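Asker: Dropping the sequence and predicted coords here.
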Amino acid sequence: MNDGTERLWGGRFKSAPAAELTALSRSEASFFRLAPYDLAGSRAHARELSRAGILNAGEVQQLLAEMERVQAEFLGGTLAPSMHDEDVHTFLERVLTQRLGAVGAKLRAGRSRNDQAANDLRLFLRDKARKLALDVIALQDALVAQAETHVRSISTGFTHLQPAQPVVFAHQLLAHAQSIYRDVDRLKDWDRRSARSPLGAAALAGSAICVNPALSAAELGYDAPCENSIDAVASRDHVAEFLFITSMLAVNLSRLSEEVILWTSRQFRWVELDDGYATGSSIMPQKKNPDIAELTRGKAGRLIGNLSGLLATLKSLPLAYNRDLAEDKTAAFDSIDTLGLVLPAMAGMIRTMRVNVDELRRQAPLGFTLATEVADWLALKGIPFSEAHEITGALVRACEEQQIELGEVSLATLAQIDPRLDAGVLERVQLETAVAARSGFGGTAPLRVEEQIARLKTALGTQRAWAREYGGPTC
């Protein structure tokens, strides 16, 4: 069969593919971004073909030099796939064959689009994991910088979105930083499991020509080849796990966004956003909207959907390769592209926001947030906590009736509630005293928070080094 179109298959077919099949089968335009990674795999494969005796030294050099030119042209925008190129593999083989003739055509020996496709996306994700980590760390740097400024800025801590206990605002910011830190740690852990090369698996049974996959794996920055050739081309759990990490990151960003939205509201008045990171209303001139936070919150659902969609695709797929697996790229590209927009915007918003310290402090004791201090004070005096809890509850009720806060209660009222409530309790219900008392590891005492910041900065340095010290192909 020869209909004038370059394809990697067709010899056993009598007629050309139907137009509908061609339209459905052609890769999405975004998939061609894998070209540099496909070329990286092809360079390693060319050296493997040299070891197998299929390419001589001169042919290998021809191929390597031409692949460098092709990559430069592709990245420079002077070379692009045609409408007849079914996928990135067809595109690059066509170009190399047109330019090098039989030498370019030899490159297909010993491999399949199955192991090529698996390798391309794995290389892409390992590279983008590092870039994603650096974007996350930039957000972390913004959170840490704000935290360093507000180690002694006292604010309300919430449970059930109700005033609970006073904390320093840095502690609240660092709670978000800690959860996001674990997302980069998950990327590092994911990378350890994903550092296995599928090259050499060919279609599914392994290659009779490329029998030294460990050498290709090392060249591409992998730790080793995949243990099982069927698993190498059939599995996409590394993609699903990557999408889980991006989804979890998006959820953590969404929770931070929700708090920013609350903090910037007129009701809270804790934070004011920089004009460059807020929007207005087309009808209400007074509005200043936290659109970055809202857009980030909304996109979390999109990334969760990418994970759910791929898991649904993978469910019940028989081994080995099935064309359904092309859906892995749609989900991965969208999640990476989305976070590539969200993370820099979030970092800028956090870095430039202004915190209203006076308002934080004014609100900190409201809603009887210091009540636990009374109960703890009684417990430290030897009163069973269940009894201390009841006494404190009675004190709160008396304050509510008098419409005063705990720090305003009179000695007479204290004595009336319980004779063991004396002037010492009034010292305990001071904001600085309350936060300083939470001095255990991980607590909100300023000294502990300063130590937490120091540890986090060291840990972020380790993550930054991991992201920058990658030995595989990048683009």
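Answerer: On my side now, so go ahead.
Asker: Every contact and neighbour count from this point should use C-alpha atoms.
Answerer: Fine.
Asker: all strands of the protein, in order?
Answerer: For the chain, strands defined by DSSP state E occupy the ranges 154-159, 162-168, 196-197, 224-225, 271-272, 354-355.
Asker: Relative to residue 315, which of these is closest?
Answerer: strand 196-197 (22.7 Å; CA to CA).
Asker: What helices and strands are in contact with that closest one?
Answerer: Packing partners of strand 196-197 (3 or more CA pairs under 8 Å, 6 or more residues apart in numbering; DSSP states H and E): helix 213-219, strand 224-225.
Asker: distance of residue 123 from residue 46?
Answerer: According to CA to CA, to the nearest Å, residue 123 and residue 46 sit 17 Å apart.
Asker: my bad, residue 9
Answerer: Counting by CA to CA - residue 9 and residue 46 are separated by 21 Å.
Asker: So these two - more neighbours on which side?
Answerer: Taking other CA atoms under 10 Å, residue 9 and residue 46 do not tie; residue 46 has more neighbours (26 against 9).
Asker: here comes the other one, which I'd like you to weigh against the first:
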Amino acid sequence: MSKLWGGRFQKSTHSLMDDFHSSISFDCRIYRQDIAGSMAHAAMLAQSGIITPQESEQIINGLKEILEDIESGRVQFSTSAEDIHMNVELLLTQKIGAVAKKLHTARSRNDQVALDVRLYLREEIDHICQLLKQLCRQLLDLAENHLDTVMPGYTHLQRAQPVTLAHHLLAYVQMFRRDLDRLADCRRRVNVLPLGAGALAGTTFPIQPELVARQLGFGALAENSLDAVSDRDFAVEFTAAAALIMVHLSRFCEEIVLWSSGEFAFVELDDAFSTGSSMMPQKKNPDAAELIRGKAGRVFGDLQALLVMLKGLPLAYNKDMQEDKEALFDAVDTVKKCLLVFTPMVGSLRFRKENMARAARGGFTNATDLADYLVGKGVPFREAHEMVGKTVLYCLQQGKALEELVLEEMRQFCPPVEQDVYQALDIANCVARRVTLNGPAPSAVRAAIERARRALE
């Protein structure tokens, strides 16, 4: 088959080159965006007096028929036509004849592909944001049910201070809200129209790109034709945001893996999101969480691939940039798939509140509260810290918890203590007194849930 760009060539491309050069195997997914962009371009060409209204109508109707043919499965894309843009143009020529050849007036594949990818990514960002909001709402619902579920908070994976499960869940809500903010900010830079830049230097035709922008919902026009066709910052930026989403999912999944182990026993996994062993009949494995944790690496790799692809490219377009799509598509697919599994998996978890409370009472998680109590009695904090450290050492030697010491024992190390110290050491009180804006007290967490729900709206 002769190439649409083959006028100056005397030889056909090698069959190996055809296969190596072709991107239709993966860029076929942006057929809707390519057709939408071409319809808007055809309409603008007519409005600008570059083609007739009748030609524009014929082209647009032909493109609509091609869209219907593709979506009904009647189209088999051609590798020799290289990419989705050439495939659509070839199909249009077959359908409406010579007038189809006017569609590419004042346009290059360079600005066309930039347009298609931006249209595609804009839609996917909106979809991912909806999935993130669904996840946040799921976590907020869980948090409301666990305002009083006490658990240990950890630093260095060592029990540190008591918190609540609700407070712990809200930490992830904050992460995912930042992800939403990043995607919204990224979308603003995605939503820039590159069409009109041509191959790299614009066009001599009197085009009106603002008409295309209005029809396709773009918020701004690209201001430099060289940058318009060579910019893939938006793809890198999205993939970086996607990588952070995967970091947050992976961290949560790591905790689910830990919490579902016999050593923690904080949570029971639902059978629907677990698997068994082919050899060990007793096993219930957290495979969904482990797979999400593992898939984070894919998106990190996609980000690295995009950065390396771009880092040495001179202006303007280079064929290396064809490599942007597989990495971008993979990042989109992976994040969406993980969110679709993660949200119902989290919603199905059964938390073992008794085990969490028991763990919160162990490991001297109320030691800081004893130090704070002493400060309230007039002891400088650094001295109070030392007193409590010696008390903890004594408890370890005696096999006791702080609250199990009688006053006489405690006064060996902390002379100012009174009977009210036991209220200060009570785990529920330790949590309830932390009423700062970002603290774990049920009253503070309830207010935080309300703020988060309003923000998601």
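Answerer: That came through fine. Model, not experiment: these values are computed from the prediction.
Asker: Tell me how they score on TM after superposing.
Answerer: The TM-score (TM-score structural alignment, normalised by the length of the second structure) is 0.98; 457 aligned residues with a CA RMSD of 1.1 Å.
Asker: rewinding a little: and the strands of the first structure, which is most packed in?
Answerer: strand 196-197 (a mean of 26; mean count of other CA atoms under 10 Å).
Asker: what range in the second structure matches that one?
Answerer: Aligning strand 196-197 of the first structure against the second structure (TM-score structural alignment) gives residues 192-193.
Asker: List the contacts of the matching stretch.
Answerer: 115, 118, 209, 213, 218, 219, 220, 221, 222 (CA atoms under 8 Å, 6 or more residues apart in numbering).
Asker: what sits against the residue lying closest to residue 42 of the second structure once chain neighbours are set aside?
Answerer: Spatially, and ignoring its direct neighbours in sequence, residue 42 of the second structure is nearest to residue 56 (5.3 Å; CA to CA, 6 or more residues apart in numbering). Applying CA under 8 Å, 6+ apart, we find residue 56 of the second structure in contact with 42, 43, 45, 46.
Asker: Try it again at 10 Å.
Answerer: Each residue near residue 56 of the second structure by CA atoms under 10 Å, 6 or more residues apart in numbering is listed here: 39-47, 50, 62, 99-100, 102-103.
Asker: That one -> the first structure?
Answerer: Using TM-score structural alignment, residue 56 of the second structure pairs with residue 60 in the first structure.
Asker: Distance check, that match against residue 154 of the first structure.
Answerer: 67 Å.
Asker: Quick one: closest of the strands of the first structure to residue 325 of the first structure.
Answerer: Short answer: strand 196-197, nearest of the strands of the first structure by CA to CA, at 17.5 Å.
Asker: Average separation of the closest one from the aligned part of the second structure, please.
Answerer: If you overlay the two and look at strand 196-197 of the first structure, the average distance to its match in the second structure is 0.5 Å (mean CA distance after the TM-score superposition for the first structure).
Asker: and that strand, how far out from the chain's middle?
Answerer: Strand 196-197 of the first structure sits 22 Å away from the centroid of its parent chain (CA atoms, centre = their mean, to the nearest Å).
Asker: With stretch 217-224 of the second structure instead?
Answerer: Worked out by CA atoms, centre = their mean, stretch 217-224 of the second structure lies 25 Å from the chain centre.
Asker: first to last residue in that stretch, what's the distance?
Answerer: 20 Å.
Asker: Can you give me the buried ones in that stretch?
Answerer: Neighbour-count burial for stretch 217-224 of the second structure flags 218, 220, 221, 222 (criterion: 16 or more other CA atoms under 10 Å).
Asker: In the second structure, what sits opposite residue 458 of the first structure in the alignment?
Answerer: Aligned partner of residue 458 of the first structure by TM-score structural alignment: residue 454.
Asker: tell me the contacts of its match?
Answerer: Residue 454 of the second structure sits in contact with residue 448, where contact means CA under 10 Å, 6+ apart.
Asker: please redo it, this time with the cut-off set to 6 Å
Answerer: For residue 454 of the second structure, the contact set (CA atoms under 6 Å, 6 or more residues apart in numbering) is empty.
Asker: Check residue 22 of the second structure too.
Answerer: Per CA under 6 Å, 6+ apart, neighbours of residue 22 of the second structure: residue 82.
Asker: What does it correspond to in the first structure?
Answerer: Under TM-score structural alignment, residue 22 of the second structure pairs with residue 26 in the first structure.
Asker: And for residue 328 of the second structure?
Answerer: In the first structure, residue 328 of the second structure lands on residue 332 (TM-score structural alignment).
Asker: now do residue 80 of the second structure
Answerer: So, by TM-score structural alignment, residue 80 of the second structure is matched to residue 84.
Asker: The counterpart of residue 434 of the first structure in the second structure: neighbour count?
Answerer: By TM-score structural alignment, residue 434 of the first structure lines up with residue 430 in the second structure. Neighbour count of residue 430 of the second structure, defined by other CA under 10 Å: 22.
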